[in-house]
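Undergrad: sequence plus predicted model, see below.
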Amino acid sequence: MSSEVYFSNFRSRSQGENKNSKIKQLFDRAGFGEFINKNDLTAIKLHFGEKGNDAFLKPVLINSVVEKTLEYRAKPFLTDTNTLYYGSRHNAVDHLQTAMKNGFAYAVTGVPVIIADGIRGDNWIPVNVGLNHFSKVKIAGDIEKSDSMLVLSHFKGHGMSGFGGAIKNLAMGCASAPGKIEQHQCAKPIITEECTGCETCIGSCPVSVMSLVEGKAVYDRGECIACNNCLSNCPESAIELDLDSLPEFMERMVEYAFGAVINKEGKVGYINFLMDITPDCDCESFSDASIVPDIGILASNDPVALDKASYDLVNQEAGLENSLLEHHHHQGGDKFRGVWEGVDGRVLLEYAEEIGMGFQKYELITL
């Protein structure tokens, strides 16, 4: 079987044709209005961007989706969940302040911003999935309780999953803090021989499980929450990801993504934005140069087909010079493995198809 994926590029030369009109056309062609009912509490799931990041989806584009949702007399709200790492979105107060600074204020969008897992990440509901790694997953309460959902994803690279699109947006973005810990538990950092004992990682550990032994950093693996604060803060790059653990990590993510939508069958739509395609997640406090040119916007009711089409479109582009992409500059080369060697994001797609989230085979319909 295959799924329909609708695509619109960014070319706009006629009056009244722009990104906002294209988003509305995609919304209609994908049939999102067919499952959004009057008075639905509709979660518009997106990423508000970390402080210092500027590649996240801009409010002016989100407004197009808000306007279409309001046409069906639903009650939309913008939403995300708090982060496991200790940045500018670790609790709902900081998260809301960051969202407002990045332009997601009621005065701009006309709808409220709700942090779906509560002030400290403990508002969650267990959802039965019965899969290989989890029998139940911990989904943010306000996402689980919503009547319908639109998942808006900035498609880009990611150091632990190769790429981030709709599936990752569901997996990490709809999980509570305990759920994020469950996904990361298999992927804990490795401290290498390059450690100089500078103790930076000890000071950056939010749960105080790191210490210095014989001049080298060590940590209590059982108590580590795998937030990777130590990895990102190490000035010597002496702390690395355990690449062998990443396939299991990605499978855990997929099971959480499955849990985020299992009780909303037929009531979820997905839009991927292939623009500002950076090497990293928008959780970083910076935005590196894009690895390929801007491509367009895609919409589908199938998150697997949508991510596969997005992945393919990125790889069809020639890589950009002066970016982190040092390999696979040619058209057809795997751009994400070019920036994250040893991380194969196709695991996400294969496992998501295996557990019944959707199909990798798709029909790309250009508007």
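TA: Received, thanks.

Undergrad: when you work out contacts or count neighbours from here on, use the C-alpha atoms and nothing else.
TA: OK.

Undergrad: wait, M210 touches I202, no?
TA: Yes. Counting by C-alpha atoms under 8 Å, M210 touches I202, with 5.1 Å between them.

Undergrad: quick one: common contacting residues for the two?
TA: A217 (C-alpha atoms under 8 Å, 6 or more residues apart in numbering).

Undergrad: how far away from the center of its chain is the strand or helix carrying L96?
TA: Per DSSP states H and E: L96 is located in helix 92-101. Distance of helix 92-101 from the chain centroid (C-alpha atoms, centre = their mean, to the nearest Å) equals 18 Å.

Undergrad: want to compare, so here's the second one:
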Amino acid sequence: MSKVYFIKNTQSNYDELGKDALKLLKKVVSETGHQFEKEVPIKVHFGEKGNKTFIPAKCYDEVINYLRENGVSPYYIETNVLYRGSRTTTELHIETAKAHGFTQIPIIIADGDIGTDYDEIEINKEYIKKCKIGRGYGRFKQFIVMSHFKGHIAAGFGGAIKQLAMGFAARGGKLEQHSGISPVVDANKCISCGICVKKCNYGAIQIKDSAVIDGNKCIGCAGCIAVCPKGAITNTWGGSHFLEKLSEYAYGASKDKDIIYITFVHNITEECDCLGTHMKPIADNIGVLAGKDPVALDTACLDLVQKSSGKKLFEKGRQALIHAEKIGLGKMEYELIQIN
């Protein structure tokens, strides 16, 4: 049974949330004897442009200051998104992050300028054999994964596991989780400019009447999606076994890594922070949770939200937790320890 530490906080005071996050971090460090390396990235989500309910930058100040005071150099770390938006390329991603206030420490976009730099992490699980993990993660052994618990249209909810799976995966890894197939071309939008052909290092794209992708040659890096000037190349979102693939990618992302997880159960919206619009919360604020087992942590968050709301919110996501436990990522059974 894994220990999950919890501070109840129903207020919308972000300074206090930051203090709670630090208190929980210190608790986990004390209880586990955790020793920090000289460099520790903080995995966060900067929020899509137009989103108003992502966890704001000030919530990370206390943790950042604590790390610095203890001789640790912290960084923010993320990967580029699969879809076209304000975080598709490193340049746009960092611009969005800074506009949202994430200016306290350097930012690492781990999968390169357009999301195609990755290392393959072998896991040999049921659906995924090798995970495409952003190359920038490879130089670090430790991370603090700080998540925002909220809904997600495909995953049921987003929390620690999704932060690992999607947040550590390069663009091709994200595509593999969602569909496992090649990107597709909308011939009506394609102008046959050939930019995608030049970008593809695998000879998988040809120009005929429009761009055509050879699924036998395509490795699913999805770099063509990022460089298409007309948005004619897209991914599909209807892949099979998405929740299981999500869990397996989380396993690959955390393999041989030493990670502390902290999750804010605040601003609980129906959709995730990737949606570039203002959303209204659908449940009351609950607090901050932390631990070293992402499965136990996500299970505790889900249980607390459902208990507080009296509804089976985000229940779809429990399937990912079941598979995560099955493959050895963590345990769903937990001891919830509330601290003041």
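TA: Here it is on my side, so go on. From a predicted model like this one, the values you see are computed outputs, not experimental measurements.

Undergrad: next, the TM-score between them, please.
TA: Superposed pair, TM-score by TM-score structural alignment, normalised by the length of the second structure: 0.81. Supporting alignment: 306 aligned residues with a C-alpha RMSD of 3.1 Å.

Undergrad: and stretch 79-88 of the first structure, which stretch of the second structure?
TA: Per TM-score structural alignment, the counterpart of stretch 79-88 of the first structure in the second structure is residues 77-86.

Undergrad: in the first structure, which spans are helices?
TA: All helices of the first structure, identified by DSSP state H, fall at 19-29, 59-71, 92-101, 106-109, 141-144, 166-171, 177-184, 200-204, 229-233, 246-261, 303-316, 335-339, 346-354.

Undergrad: save those helices as TSV, and put in mean neighbour count and distance to N272 of the first structure too.
TA: Converted to TSV, these look like this (neighbours: other C-alpha atoms under 10 Å; distance: least, C-alpha to C-alpha, whole Å):
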stretch	mean neighbour count	distance to N272 of the first structure
helix 19-29	19	10
helix 59-71	18	12
helix 92-101	19	20
helix 106-109	14	19
helix 141-144	24	19
helix 166-171	26	7
helix 177-184	23	22
helix 200-204	19	34
helix 229-233	19	27
helix 246-261	25	16
helix 303-316	24	7
helix 335-339	24	16
helix 346-354	20	15
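
Undergrad: one step back: mean per-residue distance, the helix holding L96 of the first structure to the second structure?
TA: For helix 92-101 of the first structure, the mean deviation from the second structure after alignment is 0.4 Å (mean C-alpha distance after the TM-score superposition for the first structure).

Undergrad: who touches that helix?
TA: So helix 92-101 of the first structure is in contact with 48-51, 82, 88-89, 105, 113, 115, 118-121, going by C-alpha under 8 Å, 6+ apart.

Undergrad: quick one: end-to-end distance for stretch 275-283 of the first structure.
TA: The first and final residues of stretch 275-283 of the first structure sit 16 Å from each other (C-alpha to C-alpha, to the nearest Å).

Undergrad: and for it, what span of the second structure is it aligned with?
TA: Using TM-score structural alignment, the residues of the second structure aligned to stretch 275-283 of the first structure are 266-274.

Undergrad: how far does that stretch sit from its chain's centre?
TA: 13 Å.

Undergrad: can you tell me what sits against that stretch?
TA: 10, 12, 45, 47-48, 51, 53-55, 148-153, 157-158, 279-287.

Undergrad: what residues does the aligned partner of V65 of the first structure in the second structure make contact with?
TA: Matched by TM-score structural alignment, V65 of the first structure corresponds to V63 in the second structure. When contacts are counted by C-alpha under 8 Å, 6+ apart, V63 of the second structure touches G18, A21, L22, L25.
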